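A.B. asks: The following comprises the amino acid sequence and a computationally predicted model.
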Amino acid sequence: MIKGASLFTNVGIDEHYFEKNGIKIVLANELLENRSKFYKHLYPESEMIQGDITQKEIFDLLIQKFIDKKCSFLIATPPCQGMSIAGRMDPKDKRNELIKYVIKFVKQTLPDNILIENVPNLLKFSINVNKKNVLIKDYIVNEFTKMGYYVNFSILDAADYKTPQHRKRAIFLISKISNWELPKKSEVITVKDAIYDLPTLESGEKSEIKYHYSKKHNINQVLWMKNTPSGKTAFDNKINFPQLSNGQKIKGFKTTYKRISWDKPAPTITMANGSISSQNNVHPGRELKDKTFSDARVLTILELLRLTGLPDDWNIPEWASDNFVRQVIGESFPPKFAEEIIKNIPRKKKK
């Protein structure tokens, strides 16, 4: 069993299938208290060091614990809001600089294998290194190459790796042992494959299935979406389109007030997945006899779990609010995507 650590772990969704593939995360770090508490609920055997990795006492403690626990694997998923299309796209966001702490960590611990995950825009953003602007991807490649590591990187899409959701990520596979190969693509899983068997629900309704209950929505939004077919936006409706109380049409992007499609993977699930008026959040729906469409609502927690690649019985703590669960799912590195990547992890030959 390979022992490893996770930096910027959120609640550890990416790790869900690691242990069955021979990797046990025994050390984790997360800045935010509520996320670290969620993580400890999911992984009670892993030691969570909650705090700011840029603080010397936290960083030094993580280094010592990594060494003491004889870890040889590191996964690092630094916050991406500064580089994300769904975020602020701010080149001056200090979180863009957190990759420096990953490099610093590796220089002091020299693990055999490192997995770094972030948004695709990481490949386009620069940071200041020794008073020079350097592309983050070049910084990563150069620093690890100088330390004697093999570096393989690409933009991959979770939908190609057993996940019914499009979620593109910049993936860096770094190893001292040998070249860490990219995973082979798998068959596409559609939204229909993942959630079609679940019973229909309207706004505010509940089923007897765990985590399968609907949010209560504004009656006008429900009306607009009841008249919107699968894969379409309510902005294209000739009547019953998004409008103000005076009848004036609301302006917005065609990705909002939009139903996802049954016959393809879901679009990227964002942190705003609980809002009809945000991007690609509405259930595909089924056509009814009166030519309207069922399920005029956002996806349930259960549907989000399935489209992320988590099991129906994922161990959500009772204290976690629905909004919080929706946020951490929207921030996640899908676990089956991560699993397909670590299946190729280079391993030392037994003597």
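C.D. replies: Alright, I've got the coordinates.
A.B. asks: from here on, contacts and neighbour counts on C-alpha atoms
C.D. replies: Fine.
A.B. asks: Please, where are all the strands along the stretch 151-300 of the chain?
C.D. replies: Secondary structure of the stretch 151-300 of the chain (DSSP state E, counting those that start in this stretch): strands located at 168-175.
A.B. asks: In contact with the residue lying closest to T255 once chain neighbours are set aside, which residues?
C.D. replies: Counting by Cα to Cα, 6 or more residues apart in numbering, T255 lies nearest to Q279, which is 5.1 Å off, once chain neighbours are set aside. By Cα atoms under 8 Å, 6 or more residues apart in numbering, Q279 lies in contact with 255-258, 270, 272-273.
A.B. asks: how close does Q279 sit to L305?
C.D. replies: In this view, Q279 and L305 are 18 Å apart by Cα to Cα, to the nearest Å.
A.B. asks: now H166: how far from N323?
C.D. replies: In terms of Cα to Cα, H166 sits 22 Å off from N323.
A.B. asks: how many neighbours does C71 have?
C.D. replies: Residues near C71, counting by other Cα atoms under 10 Å, number 21.
A.B. asks: Which of the three states applies to it?
C.D. replies: At C71 the chain is in coil, as set by DSSP: H, G, I helix; E, B strand; the rest coil.
A.B. asks: residue furthest from the geometric center of the chain?
C.D. replies: N246 (39.3 Å; Cα atoms, centre = their mean).
A.B. asks: Please name the residues that touch it.
C.D. replies: N246 neighbours (Cα under 8 Å, 6+ apart): none.
A.B. asks: Roughly how far does it sit from D157?
C.D. replies: 43 Å.
A.B. asks: One more: V325?
C.D. replies: 23 Å.
A.B. asks: which residues in the stretch 51-200 of the chain form helices?
C.D. replies: 56-68, 99-109, 136-146, 191-195 (DSSP state H, counting those that start in this stretch).
A.B. asks: ok, and which of the ones you listed has the densest surroundings?
C.D. replies: By mean neighbour count, with neighbours taken as mean count of other Cα atoms under 10 Å, helix 191-195 ranks first of the helices of the stretch 51-200 of the chain at a mean of 19.
A.B. asks: let's bring in a second model and compare:
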Amino acid sequence: MSNLRGLSLFANVGIAEAYMKDIGVDIILANEIDKDRAHFYQDVYKGTHMVCGDITDDEVREGIVNEAIQKNVDFVIATPPCQGMSEAGLRLELDPRNQLISYAIDVIKRIKPKFVFMENVPKQLTTKIKCENEIVLIPEYIKRELGENYKFNKETLVMAKDYGVPQLRERNIFLLVRKDIQGVTWEFPEKQREITLREAIGGLPSLDPYLRDGIKKTLEKFPDFEKKKAAGLAVSKWHYPPTHSWKQVEWMMHTPSGKSAIYNEVYYPQKADGTPVKAHHNHYRRLKWDMPCRTITQNNGVISSLACVHPGNAYQSDTGETLYSDPRVLSIYELLIVMSLPLDWPIPEWASDTLIRKVFGEGIPSKLVREIMLALLAQLK
């Protein structure tokens, strides 16, 4: 059988597509509205035609449909923005971003691909959108629009940790097979063994953070900073020290693995006058070694964000005080691992730390997609 020919909608930078070519899926066409992300995508996937434009624009959408038909696209992967539904977002009722699914549906109905992979956050199952003059749940809308021509998977909720990804990340995924395709049932494959954070990144060199006050303050607080940095870069150019403020670093130096600094008796998040910072119990929290990484979010470069600080290891200071190493967020290299991307995935040199972290936080883990696609491809062979 020849390779599937795919279209990626809301493509981000192509994290979902990282293993597609290897397993027999050619993403020949992609669409992304953000110029930096489209540029990033095109640098990584030079053989894919990236259409940078707004899918809600009729002319842009018409162009995508016509090209997909001309190029015999038989597979569509659609991953609309989830911020309007995410637990980490505001979740405004009838958030305009939630309506974007309707444009993906329009493209699918016009292209009529054999197979469709639609992914979003679990909250999609209970999120409503406005359809003409009616308010409907997104799943009801999708099945109403596509149910006549497509078969859907029975179970739609899936955890990335169950498929070789060292990260929890629960997603809602609709797997569609066109009804005229005989003998193919697309469901999630058998679960795999969980990979803990210790297994995934425990063997990497420890890193001290770079302090915003500059190298002098950094070396004062971390005399081995340069030595550790060199050891990290010897592993990968992406395993380099994140930059943080000293006050946040000091709070995390007194915070054990799996704990939040907000519960520290002395070194807790506080304002200049000593008033405790109001924070969620998962803010300023270190990850746990003996479980998969918590879900990576857009703000994974900020210590105060949701559970994104390295687990660290206990050590004794010169004064005999128990402190904890790696008072920092995960490095870009560590994020590559917990997102299950290939370690040699060609991140463009021009991409900023902020952009890389943000697109990782919005991506679907690559190995999760690979395993689900393999479940389909095994039947087609």
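C.D. replies: That came through fine. Keep in mind the model is a prediction, meaning the values are calculated, not measured.
A.B. asks: Map the residue nearest to T255 of the first structure onto the second structure.
C.D. replies: Matched by TM-score structural alignment, Q279 of the first structure corresponds to L306 in the second structure.
A.B. asks: Same check on I49 of the first structure?
C.D. replies: Match for I49 of the first structure (TM-score structural alignment): V51.
A.B. asks: Which helix or which strand is home to that match?
C.D. replies: strand 49-52 (DSSP states H and E).
A.B. asks: Looking for the alignment partner of I189 of the first structure in the second structure.
C.D. replies: In the second structure, the residue paired with I189 of the first structure is I195, using TM-score structural alignment.
A.B. asks: I meant W262 of the first structure, not that one.
C.D. replies: Counting by TM-score structural alignment, the partner of W262 of the first structure is W289.
A.B. asks: show me the residues around its match that make contact.
C.D. replies: With Cα under 8 Å, 6+ apart, W289 of the second structure has these contacts: 196-198, 202, 257-258, 311.
A.B. asks: Count the neighbours of the closest residue to K249 of the first structure other than its chain neighbours for me.
C.D. replies: The spatially closest residue to K249 of the first structure, leaving aside those adjacent along the chain, is Q243, at 4.2 Å (Cα to Cα, 6+ apart). By other Cα under 10 Å, the residues close to Q243 of the first structure number 16.
A.B. asks: Please report how far the aligned residue in the second structure for Q243 of the first structure lies from I262 of the second structure.
C.D. replies: Aligned counterpart of Q243 of the first structure in the second structure: Q270 (TM-score structural alignment). From Q270 of the second structure across to I262 of the second structure, the span is 9 Å (Cα to Cα).
A.B. asks: cool, and K143 of the second structure?
C.D. replies: According to Cα to Cα, K143 of the second structure and I262 of the second structure sit 45 Å apart.
A.B. asks: Please apply the same query to P81 of the second structure.
C.D. replies: To I262 of the second structure, P81 of the second structure is 31 Å away according to Cα to Cα.
A.B. asks: Which one's more surrounded, the two?
C.D. replies: I262 (24 against 21).
A.B. asks: Now do the closest residue to the more buried one other than its chain neighbours against I337 of the second structure, distance only.
C.D. replies: Distances taken as Cα to Cα, 6+ apart put Y268 closest to I262 of the second structure, at 5.1 Å, once the chain neighbours are dropped. Y268 of the second structure is 30 Å from I337 of the second structure, where distance means Cα to Cα.
A.B. asks: G53 of the second structure too?
C.D. replies: When Cα to Cα is the yardstick, G53 of the second structure and I337 of the second structure sit 30 Å from each other.
A.B. asks: Kindly report the same for V136 of the second structure.
C.D. replies: 38 Å.
A.B. asks: list the buried ones in stretch 160-168 of the first structure?
C.D. replies: Of the residues in stretch 160-168 of the first structure, 160-168 count as buried by neighbour count, 16 or more other Cα atoms under 10 Å.
A.B. asks: For those, name the two members farthest from one another.
C.D. replies: Distance extremes for those: the farthest pair is K162 and K168 at 13.5 Å, using Cα to Cα.
A.B. asks: Give the aligned equivalent of I108 of the second structure in the first structure.
C.D. replies: With TM-score structural alignment as the criterion, I108 of the second structure pairs with V106.
A.B. asks: got a list of what its match touches?
C.D. replies: Going by Cα under 8 Å, 6+ apart, the list of residues near V106 of the first structure is empty.
A.B. asks: repeat for the one 3 residues further on
C.D. replies: Shown here is T109 of the first structure, whose contacts under the criterion Cα under 8 Å, 6+ apart are 63, 66-67.
A.B. asks: do that again at 10 Å, thanks
C.D. replies: T109 of the first structure makes contacts with 63-64, 66-67, 70-74, 103, as judged by Cα atoms under 10 Å, 6 or more residues apart in numbering.
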